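Q: Quick one: sequence and predicted model below, then my questions.
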Amino acid sequence: MSWHRRPLCGFDLETTGVDPENARIVTGCVVRFGGGQPSTARSWLSDAGGVEIPAEATAVHGIDTEAARSAGRPAPVVIAEITDALAEDVDAGLPIVAMNAQFDLTLLDREARRYGIRPLFDRAAPRVIDPRVLDKKVDRFRRGGRTLTDLCRHYVVQLNEAHTAEADAVAACAVAWKLANRHPWLKRLDLADLHEQQVHWAREQAEGLRDHFARTDGKQELAASVRLDWPLVPAPPAGVSL
């Protein structure tokens, strides 16, 4: 049976910022999607480790510092539970589906290390499906954006309450399912092959972005910030900050 006919583990985080080395988790969700069963979701709200949530982040996901501190649970507890939930699904043979997986999985890794929690990739060997990487591979020259909202529009996937972790996790799974249906060669790959192919595709895509920045006036300094690793940026050595 093709991977897209089996259950998928959808994963999404909403955060304090866009730098996975320093941002903190605000909300998270792990979803079981598909496989002929109703979707189920586990969601978390963190106190963000006590840091202030910038207004620009609140404008995206709707959670401000006061709400996180009053209703959120301690960050180490939330991060441990999210990591456990993902590890359980990986152990059960489910792939992790995450839009822009490099960001979410790297941020979760750094949060785990921050609090002395054993990181996911030290516990398991996840197979990851990233709709963003797949879409860029199958439709490289399509004009327009590549956000989750853009992909939902293009692949006719309903996205209610965008930028809530549960809605985004479910939508990422639905987009991955639509991609497999629209491009049958994707569903003929087994999960190990699909994962390894995405490692190469993501690197090629990142190299293209880096080269674009390098030759574009006013963006040259951004080239050095493009990471080629996928789905996880390796943690810097102890004592080294990025």
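A: Sure, I can see it.

Q: C-alpha from now on. contacts and neighbour counts both.
A: Will do.

Q: which outside residues touch the longest helix along the chain?
A: With secondary structure taken from DSSP state H, the chain has its longest helix at helix 191-214. Helix 191-214 has contacts (CA atoms under 8 Å, 6 or more residues apart in numbering) with 3, 95, 127-130, 133-134, 136-137, 186, 219-224, 226-231.

Q: quick one: the residue located most distally from the centre of the chain and Asp150, what's the gap?
A: For the chain, the residue at maximal distance from the C-alpha centroid (CA atoms, centre = their mean) is Asp217, at 30.0 Å. Separation of Asp217 from Asp150 (CA to CA, to the nearest Å): 27 Å.

Q: Which stretches in the protein count as strands?
A: Listed in chain order, the strands of the chain (DSSP state E) span 8-15, 25-33, 40-45, 96-97, 128-129.

Q: The structure to be compared is supplied as follows:
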Amino acid sequence: MTAPWHLQRLAPFDLETSSANPEEARIVEAYVGYVGGGLDPIDREPLLVDPGVEVPAEATAIHGYDTAYLREHGIPSEQGVPIAAQAVADAVLEGIPLVGQNIRYDLTVLDRECIRHGVETVEERAGQPISLVIDTLVLSKYLDRWRRRVSAEQGAHVLKTTAQVFGVAWVDEDAHGARYDALVAARVAWQMGRIAHLPLAQRPRVLSGRDDRRPLFDDLAVDLPTLFASQKRWAAEQAASYQEWLRSPKAGEKRDVNAVISGEWPVQAAPVPIP
């Protein structure tokens, strides 16, 4: 009998980049490891990459890497991107699910970087689509849609908040490195899976709202292909809901009546040409 997905081998994955826009972002740090499944973890050193472009101050403020440091300590992007892509493709080939927070962003950035450098994408290297992914952002939004922001600075579904909701330790000084964020996301996913496989009466009330939301965890107590299909649907629904909100007066200063939010997941299709 196959073990529940949270007890199987998982591949935590995360990137640190130069931009929040996946079409423009360049990789500055990448991490892929292996945890769980009754085996010893494989905890590689993060791959530091010189992106070949200036790193904006707002990006440096998040991950701590500035242009000068990356030029001195990182490997050139044309070397780093294929290494990162192959590490992710290896997990896909082995049937080990990738785990991350908002992993659509990371997979899309990696896809664009491969195209930009003229090397094989993850799916081309694996010879198959990416079809086993656990995205803690998609799961968090599904389980706890109405969770409120912690503060003006800390959103309702950012990794820090979700970690705190699910009892996973968070250290601000260590956060926003690729290795740290990937492993925290894997621990959050493990907690989600653990709760989902408990009997209803034993599930802790970790979700917000007055209604008992614990039955929603039933939708996580499934096999990995079913969970992947569900996340694909939930991601599309979440994107449509956000798009509707952005187009409405409720968005206030953020309102954009022409807003278009892609619901593609786990990788957004590439525009032509790639900048």
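A: Received the coordinates, thanks. This structure is a prediction, so every number in the text was calculated from the model and none was measured.

Q: middle-most residue in the first structure, spatially?
A: With distances taken as CA atoms, centre = their mean, Ala101 lies nearest the centre of the first structure, 3.2 Å away.

Q: counterpart of it in the second structure?
A: Residue pairing (TM-score structural alignment): Ala101 of the first structure is matched to Ile103 of the second structure.

Q: Helices of the stretch 51-200 of the second structure, start to end?
A: Here the stretch 51-200 of the second structure has its helices, by DSSP state H, counting those that start in this stretch, at 57-63, 67-73, 77-93, 103-117, 122-126, 136-143, 159-165, 178-196.

Q: Please name every helix or strand in contact with the fourth one.
A: Counting contacts by 3 or more CA pairs under 8 Å, 6 or more residues apart in numbering; DSSP states H and E, the secondary-structure elements packed against helix 103-117 of the second structure are strand 9-17, strand 27-32, helix 77-93.

Q: 10 Å - rerun?
A: strand 9-17, strand 27-32, helix 77-93, strand 98-100, helix 122-126, strand 133-135, helix 136-143 (3 or more CA pairs under 10 Å, 6 or more residues apart in numbering; DSSP states H and E).

Q: And the longest one, by the same measure?
A: Under the contact criterion of 3+ CA pairs under 10 Å, 6+ apart, helix 178-196 of the second structure touches strand 9-17, strand 27-32, strand 35-36, strand 47-50, strand 98-100, strand 133-135, helix 136-143, helix 159-165.

Q: equivalent range in the first structure for it?
A: By TM-score structural alignment, helix 178-196 of the second structure lines up with residues 165-183 in the first structure.

Q: Surely Phe13 of the second structure is in contact with Leu110?
A: No - taking contacts as CA atoms under 10 Å, Phe13 of the second structure lies outside contact range of Leu110: 11.2 Å.

Q: any shared contact partners between those two?
A: Listed as contacting both Phe13 of the second structure and Leu110 by CA atoms under 10 Å, 6 or more residues apart in numbering are 30, 84, 88.

Q: The first one maps to what in the first structure?
A: In this case it means Ala30 of the second structure. Match for Ala30 of the second structure (TM-score structural alignment): Gly28.

Q: Enumerate every residue touching the nearest residue to its match once chain neighbours are set aside.
A: Of all residues not flanking Gly28 of the first structure in the chain, Leu13 sits nearest, at 4.4 Å (CA to CA, 6 or more residues apart in numbering). When contacts are counted by CA under 10 Å, 6+ apart, Leu13 of the first structure touches 24-30, 43-44, 98-99, 103-105, 107-108, 163-166, 168-169.

Q: Put together TSV for the strands of the first structure, with distance to Tyr115 of the first structure on each row.
A: Output for the strands of the first structure, formatted as TSV (distance: least, CA to CA, whole Å):
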stretch	distance to Tyr115 of the first structure
strand 8-15	17
strand 25-33	13
strand 40-45	17
strand 96-97	23
strand 128-129	24
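
Q: Of the ones you listed, which is nearest Pro236 of the first structure?
A: Pro236 of the first structure sits nearest to strand 25-33 of all those, at 19.4 Å, using CA to CA.

Q: Now do the closest one: distance to the chain's middle.
A: 10 Å (CA atoms, centre = their mean, to the nearest Å).

Q: From Ala223 of the first structure, how far out is the residue farthest from the centre of the first structure?
A: Separation of Asp217 of the first structure from Ala223 of the first structure (CA to CA): 11 Å.

Q: Mind checking the helices and strands packed on helix 178-196 of the second structure for the one nearest to Glu58 of the second structure?
A: Relative to Glu58 of the second structure, the nearest member of these by CA to CA is strand 9-17, separated by 10.9 Å.

Q: The closest one vs the first structure, average offset?
A: Its matched residues in the first structure lie on average 0.5 Å from strand 9-17 of the second structure after superposition (mean CA distance after the TM-score superposition for the first structure).

Q: Would you mind giving the residues in the first structure matched to that strand?
A: Mapped onto the first structure using TM-score structural alignment, strand 9-17 of the second structure spans residues 7-15.

Q: How far does the matching stretch sit from its chain's centre?
A: For stretch 7-15 of the first structure, the distance to the chain centre is 7 Å (CA atoms, centre = their mean).
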